[in-house]
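[1] Just a sequence and a predicted model for now, questions to come.
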Amino acid sequence: MPESLQKIYIQVAVALPISDTFTYTVTGELIEEVAVGKRALVPFSGRKITAYILRIIPPGKRKGIKDIITVIDTRPLFPPQMVEFFEWLSHYYLYPIGLVIKGALPAGLNVRIPDRTRMPSRGWLDRVGLLKMVFITLKKGTTIDRSLFDRKRLPRNEDEFLEMMIKKKEVSLREINSVFSNGAYLADKWVRKGFLKKTRRTVARDILDETLFIPTKPPPLNSKQKEVAERINEKLRDNTFFTYLLYGITDSGKTEVYYHAVRAAKELGKQSIIMVPEIALTVSMASLFKARFKDRVAILHSALSTGERYDQWIRIAKGDADVVIGARSALFAPLPRLGLIIVDEEHDLSYKQEEKFRYQARDAAIMRAKLSDAVIILGSGTPSVQSYQNAAIGKYGLLTMPKRILKRELPEIQVIDMAKLKRGSAAQDESIMSPPLKEAIEENLTQKKQTILFLNRRGFSSLYLCRFCGETIRCPNCEVSLTYHKYGNNLLCHYCGFSIKPPKRCPSCNSEDLKPYGFGTQRVAQVLESLFPKARVERMDRDTMRRKGEAQQVLKRFMQHETDILVGTQMVTKGHDFPDVTLVGVISADLSLNYPDFRAGEITFQLLSQVAGRTGRGNMPGKVIIQTFNPSHYAITATKDHDYTKFFSREIALRRQVNYPPFSLIAYVRFLGNSKTKTEKIAAHIGMKIRNTIKQQSKRKNAVEVLGPVEAPMAKLKGKYRQQILIKSRTSRYLNQLLKDVESFSTQILSSSGVRMIIDVDPYQMM
């Protein structure tokens, strides 16, 4: 073997909180096994750790380079094209590249090396998470003739078991056991008789409810849909990066445009990613595409089990999928021929991850499309102010679909001024449900139509209050009021999970006069059950969606008309298509308006418009009733008029005036500590250092603005006191370099202080 081939060098990232990459040597037989996208086991600081191979480095004179121990994988976990994407994510969001990659991979691939002292067996991880199932099959050439057996002497369940085998020929033991309490015994009995055989094989887990599949034949496109689809197809044929903002009002037929774009990409030999903001929305989207593309569809999201996500990842990596559908994590699908990315409901705040690796999936998707020379479609009925501004200045192409399909009318929207309601004996119920809303629900029930009620607050009551001294029962860890949950009879903190039983006496004045005030989805559901005892009411919020598959089942029951009224948080506002929903009620439009966030108006307009879009999607016209104490707010009036441009004009002027995005880029530097005094001191020290750093570099003086440090709106969360500094910048280059400087000079300041610093680029959580 030539000397140049006896040794190669590789650049790797380690799955540790370290920003640097490292170089290792590969020799001997391992050279043939090395490939970008595989993992290697490497020596690092006296231990063996997992490293991700980023690139093979040209030979050169290098000294003191350690050898890798082994190559872990038999096939790459991601294609070489994704390396540059991972590097960009690490650079822009200031997060170690090894942890970026670790977070992108399914958990089944991140399991610990089984033995740190022995070499792992070749390809051992390829077997992790695979599901082996037992199947019972009619033996080849064997026929079970019913006439050979005395049916009267066969137990009834055995007779039914044989009937199943005759009809289906092959059945999994899992299915047999779900039908017969003694399924394993029956199967073994007839295997011993020689009529059946038992086999064990690996299968991919079925993660979709087949009953939700939509008819496979797509409806014909209308003229506007055809126009939009053709413009997308033109860019797909160009094989170059392009961003489209698809502004289509609710029920304008965006999903069918998505389908035609994916089909066009497939015909060109390209693969596609479709991202949705909520895991629950993958059900309907994936069902539609699986009904049309059969087994060429894969699903990726964090609610899948380890084994399910592993199955899907391996299918994608092997090239068995043309389209991947999922929430944020679908962005990392290892597609080597990526040609199209669709971000549905691009405005949704759920695309921003708020823990650990704090990336914005929509913005990251644009960069992945750019690096892949792919087309990206940002779809929304209520585009983000940032995206619409980019379209207005020509940075994005703008596609519009201003009318509903099948000439359906937009719903009539009625705004109820709750401040004008007369107070009386029914005042408490009326604060939840105004007379016009009650009457509309009653009429809807009489006509056997369905209703959605939206309230973006879960629980029963938002406060547990002493009526003698005014004290509220608060979370000791977060300094927020505990929410009363009637089911379980407990007071719960929705931020840290702290829970207690309601106290019988006020901890402040010892009074026994304590009572829950305010309302959440639990309370709304109870009021409905009291007012309309025959109505079938169901809730859709985080409390009811804890079990796996529950969201899918709630939506299925509603679709099949087993539920009359669906009460929910923002889960019910997004992307669902229920033809028999003719009434939507917004219990309180003011919750999001009162949020301490420069996006409060935008969030309110989007939530109201999206939930309004759930009605009138069938043959009957829809109606929306919005209850508010701020009927003249521009977000409310624009929603009532179905006028996005009216809202955008007002909102963009306000943003320009205060220099908030899209006219600047922002980042939060947050400080969390056990001691309030020490946290304030550290934040002040680093804030001063940031300002001094800016002063020393003349180019940054007018390009960067620093606000704070100040106490965070939620001054204490999960037991930690919180301070924050807001940095605004005209360019990402200045902002990124400044934040790297902050990381560098803060290391020593934070050392042994007990205070933790978090940098959040493009923050969406202002609390």
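    Okay, I see it.

[2] going forward, measure contacts between C-alpha atoms and count neighbours the same way
    Will do.

[3] Can you give me the neighbour number for T240?
    Using other Cα atoms under 10 Å, T240 has 15 neighbouring residues.

[4] Which secondary structure state does it sit in?
    coil (DSSP: H, G, I helix; E, B strand; the rest coil).

[5] packing partners for whichever helix or strand Q552 is part of?
    Element membership of Q552 [criterion: DSSP states H and E] is helix 550-559. Helix 550-559 is packed against strand 537-540, with contacts defined by 3 or more Cα pairs under 8 Å, 6 or more residues apart in numbering; DSSP states H and E.

[6] tell me what the strand it packs on is packed against?
    Using 3+ Cα pairs under 8 Å, 6+ apart, strand 537-540 sits against helix 521-531, helix 550-559, strand 565-568.

[7] Turn the ones you listed into a markdown table, including distance to K235 and mean neighbour count.
    A markdown table is the format used below for those (distance: least, Cα to Cα, whole Å; neighbours: other Cα atoms under 10 Å):
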| stretch | distance to K235 | mean neighbour count |
| --- | --- | --- |
| helix 521-531 | 45 | 19 |
| helix 550-559 | 35 | 18 |
| strand 565-568 | 39 | 24 |
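
[8] Could you say which one of those comes nearest to E479?
    Checking these against E479 by Cα to Cα gives helix 521-531 as the closest, at 22.6 Å.

[9] For the closest one, which outside residues touch it?
    Applying Cα atoms under 8 Å, 6 or more residues apart in numbering, the external contacts of helix 521-531 come out as 429, 432, 455-461, 485-486, 535, 537-539, 541, 567-569.

[10] Pull out the buried positions in the strand ranked longest in the chain.
    Once the chain is assigned using DSSP state E, the strand that runs over the most residues is strand 704-717. By 16 or more other Cα atoms under 10 Å, the buried positions in strand 704-717 come out as V704, E705, V706, G708, P709, V710, E711, A712, A715, K716, L717.

[11] Presented hereafter is structure B, for comparison with structure A:
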Amino acid sequence: SLETAEGVSPQDDPARKLTDGSLLPQLTDEQSEAVDAIRGADGFVAFLLHGVTGSGKTEVYLHALADLLAARPDAQALVLVPEINLTPQFEAAFRNRFAGLPEGAIVTMHSGLAEGERARNWLAAHTGRARLVLGTRLAILASLPKLALIVVDEEHDPAYKQQEGLRYSARDLAIYRAKRLEIPVVLGSATPSLESWWQAEQGRYTKLTLARRAVAAAVLPTVRLIDLEEERQRGRASVEGLSGPFVAAMKMRLERGEQSLVFLNRRGYAPILSCDACGWVAGCPRCSAYVVLHKPERALRCHHCGWESRIPKSCPDCGNVDIAPMGRGTQRVEETLASAVPGARVLRIDADSTRLKGSAQALFSDVHAGEVDILVGTQMIAKGHDFKRVTLVGVLNADTALFSHDFRASERLFAQLMQVSGRAGRSGLPGEVMIQTRYARHALFHALARHDYVGFANSTLAERRDAHLPPFVYQAMVRAEGRTLEVALEFLQRAVEGFSMLPGADRVTVYDAVPLTVVKVFNVHRAQLLIECASRAVLQSVLRAWQPGLRGLKVKGLVRWNLEVDPLDI
């Protein structure tokens, strides 16, 4: 049962001990207001829970779930997280808080489970035996006959978009499903997507704000920009891409028994292996992309198709033995830290170090247990994790996203940096974030230093409005794949023949067919066709009328195509 002997629900009993021996946390005023709003929702309401990192969004979820389960004995709730490695800590929190639920009432759903376990969990949800279902994007498709609340944590995360096979956005499906069932849905994030933020600004979503960290002594970390150009001009030494001030700060944390986190969103040892003599660069024979050097495995690996080869002893073009890696990945940073910060216990967490089942959970447990001094990793360590001892976060190589052709690049970079910055100083110890950059005057970094998501979002939305980009227009993308680029482009060019005759086509903009940024993957050439419209209803109507013609279109050569609405990668 979710009630105490006196009939008081757990959320009203702050003295109640949890299964791990801790007390049920007292809510802050902001958290209480958010919980009250969710509890009082009548029918469909989309809540946007905007809370700074460490503000206790998870505690709001737990209290809202406790309210629901105490009020309705048969109700079910669905909680979505963007990545598999976030499920263990959420599952532990659920089992700790809802220990009174019968066995099998809390289940997980994600692709990392064995087929039998996933089927059993799906059946438990389908029969109503599972009261709390925790999962990644595929869980939104689960059968839940008594579903009464949906929570989407880190709602901004691109991982919620399925971009292969059946294409869908789990976040958007969560909102659609909640509306159909007339139940509330909670979208939580420290950096909401601009689409969700705009919906809240327009009053379509109800905004709930957590502006302060939940731990009274914990404040947002200070952000320091390290100007690499200024460091170079002043002749200050750096160690393999690690600036002097950052190395000194890590040594200081090591002396104090605190932890440091180094964030670099690039795995492997180096992204390029090249020859200085002739300019040869190691490329994938099956993709139009460079292969990545993985030094521990002594291999070159393509991160697009998985092709792998041994590292050549000399340049295959000119025979020069002096071939060298260019750039840095997490493996190289891990190697550098071992010599730059002597005595530090360095741990790397990325897709390469967590290939085996359960390995990610084991590595994160080592961090939480204090057995690691410096944690190096990619986006896997950037969000959702509550590292109590981390007081320093360093960000390497963030500049590349500032000049991307993708109009969403700055939004993603800001969210990524704010999320990883939030790992510092969560338990009351003062936190510091150091960002190495050659563009220290960039407005994005200054907004980040002020922890000013609202200012960044509003200025970026103004730019989007002027440029007629989402969320002020709606997009769809047709992608075609063929054995040659000419075949893929021919399919798209023929696809738009007669497009103007479709009802509503005069209100739709169709751009020219172009190759994708990475044209060839696994010997398949790819091209795309972008469509825009100021009205979603008109766009959907045109797409419905267009699809029969697309399905019947024939060209010389085999072509696979797909149609995606609201594409994230353009």
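    Happy to help now that I have it. If you're wondering where the values come from, they're calculated on a predicted model, not measured in any experiment.

[12] Could you tell me the TM-score of the two chains?
    TM-score of the superposed chains, computed with TM-score structural alignment, normalised by the length of structure 2, equals 0.92; 546 aligned residues with a Cα RMSD of 1.9 Å.

[13] So which residue is smack in the middle of structure 2?
    Closest residue to the average C-alpha location of structure 2: D157 at 3.8 Å, with Cα atoms, centre = their mean.

[14] what's the spacing between it and E83 of structure 2?
    D157 of structure 2 sits 9 Å away from E83 of structure 2, going by Cα to Cα, to the nearest Å.

[15] What are the boundaries of the helices in the stretch 201-350 of structure 1?
    223-238, 254-267, 281-293, 306-317 (DSSP state H, counting those that start in this stretch).

[16] let me redo that: the stretch 351-500 of structure 1
    Using DSSP H, counting those that start in this stretch, helices in the stretch 351-500 of structure 1 cover 361-371, 385-392, 427-432, 435-446.

[17] got TSV for these, with distance to V324 of structure 1 too?
    Output for the helices of the stretch 351-500 of structure 1, formatted as TSV (distance: least, Cα to Cα, whole Å):
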stretch	distance to V324 of structure 1
helix 361-371	13
helix 385-392	24
helix 427-432	41
helix 435-446	39
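
[18] just these: most buried one?
    helix 361-371 (a mean of 21; mean count of other Cα atoms under 10 Å).

[19] average offset between it and structure 2?
    Aligned to structure 2 and superposed, helix 361-371 of structure 1 gives a mean residue distance of 0.7 Å (mean Cα distance after the TM-score superposition for structure 1).

[20] In structure 2, point out the residues matching that helix.
    Under TM-score structural alignment, the match for helix 361-371 of structure 1 in structure 2 covers residues 170-180.

[21] And the contacts of the matching stretch?
    44-46, 137-138, 140, 149-150, 152, 155, 160-162, 184-185.

[22] So what's the residue count around the nearest residue to A535 of structure 1 once chain neighbours are set aside?
    Spatial nearest neighbour of A535 of structure 1, excluding adjacent residues (Cα to Cα, 6 or more residues apart in numbering): D564 at 6.1 Å. Neighbouring residues of D564 of structure 1 were enumerated by other Cα under 10 Å; the total is 22.

[23] hang on, isn't D564 of structure 1 packed against L445?
    Yes: using Cα atoms under 8 Å, D564 of structure 1 is in contact with L445, at 7.3 Å.

[24] any residues in contact with both of the two?
    A535.

[25] List the contacts of D452 of structure 2.
    Counted by Cα under 8 Å, 6+ apart, D452 of structure 2 has zero contacts.

[26] do the same with R426 of structure 2
    Residues near R426 of structure 2 by Cα under 8 Å, 6+ apart: G54, R213, V215, A218, V219, L220, D386, F387, K388, V390.

[27] preserved in structure 1, out of those?
    Mapping the contacts of R426 of structure 2 onto structure 1 (both residues aligned by TM-score structural alignment, their matches' Cα atoms under 8 Å) leaves G54, A218, D386, F387, K388, V390 still in contact.

[28] quick one: which of those residues is nearest F414 of structure 2?
    Among the kept ones among the contacts of R426 of structure 2, G54 lies closest to F414 of structure 2 (Cα to Cα), at 17.1 Å.

[29] Could you find the counterpart of that closest one in structure 1?
    Using TM-score structural alignment, the partner of G54 of structure 2 in structure 1 is D251.

[30] For that match, grab the count of nearby residues.
    Counted by other Cα under 10 Å, the residues lying close to D251 of structure 1 total 25.

[31] which non-adjacent residue is nearest it?
    Per Cα to Cα, 6+ apart, closest to D251 of structure 1 is R404, 5.2 Å.
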